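In: One predicted model, sequence on top.
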Amino acid sequence: MLALEGDAQIAWLGEKGLPLVDELALEFDDGFRLVPTFIERGWLNATALPVLAEIDQHLSFMSGEHNAGLWQVEALARRTEWNQVRMLARTALTLLA
């Protein structure tokens, strides 16, 4: 979901009835926690791990009360921070393929 364009992310949130942008980060976090196990079992290539870790770090930097504006629906389409997350997510997908 993080690799989708901002308008597609907004549509996905609407379809799922999820009013909060942080659902995108929570979904990523759920999967990211499984990555070490998936690599260990040979289900994922470890080459994507640094990029996935960078996404996790970027989302962490975006967190906090001082960044509350980043977690508004309209920020998905307008803020460069979300463009960076999308770029990293697309890179990770190519490494996972």
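Out: Now that the structure is in, tell me what you want to look at.
In: hey, let's count contacts and neighbours off CA atoms from now on
Out: Fine.
In: Determine the set of other helices and strands touching the longest helix along the chain.
Out: What stands out as the longest helix in the chain, according to DSSP state H, is helix 80-96. For helix 80-96, the elements it packs on are helix 49-61, judged by 3 or more C-alpha pairs under 8 Å, 6 or more residues apart in numbering; DSSP states H and E.
In: this is the comparison structure:
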Amino acid sequence: MGPDEIALEFDDVFSLVTGLVGMGQFGEQVLDALRPVDEQLQRMTDSRKEVWLESAVRSASEWRELRILAKSAEDEIRRLFDEPLGGRSRPHEGPSVES
């Protein structure tokens, strides 16, 4: 996957999550966790073309910052989905089955 495809994939995910938040499937906190990544990608899009070269992914400060932001977003989303939801099952778990 090339650098530009990473941005396009994220944009697809961000749009999907935005829709799910609008439908009440996810809380606004999920979007809050993803926004810094989206903003960094937008800054990169508005900046120099060289940032989108394959070699830049490993060496450019913009990509280092993006990795840090993405890891932070991942950690926050994992935390959000691991929190109990007022006694209900978590959004990533189905109902328990009693034997």
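Out: Arrived safely. Model, not experiment: these values are computed from the prediction.
In: follow-up on the earlier one: post-alignment, the longest helix of structure 1 versus structure 2, mean distance?
Out: Once superposed with structure 2, the aligned residues differ from helix 80-96 of structure 1 by a mean of 0.8 Å; criterion: mean C-alpha distance after the TM-score superposition for structure 1.
In: ok, now stretch 49-58 of structure 1?
Out: Mean deviation for stretch 49-58 of structure 1: 1.6 Å (mean C-alpha distance after the TM-score superposition for structure 1).
In: The equivalent of Pro3 of structure 2 over in structure 1: how many residues sit nearby?
Out: By TM-score structural alignment, Pro3 of structure 2 lines up with Val21 in structure 1. Neighbours of Val21 of structure 1 under the rule other C-alpha atoms under 10 Å: 18.
In: check contacts around the closest residue to Val21 of structure 1 other than its chain neighbours.
Out: Distance criterion C-alpha to C-alpha, 6 or more residues apart in numbering; nearest residue to Val21 of structure 1, sequence neighbours excluded, is Trp71 at 5.4 Å. Applying C-alpha atoms under 8 Å, 6 or more residues apart in numbering to Trp71 of structure 1 gives the contacts 20-22.
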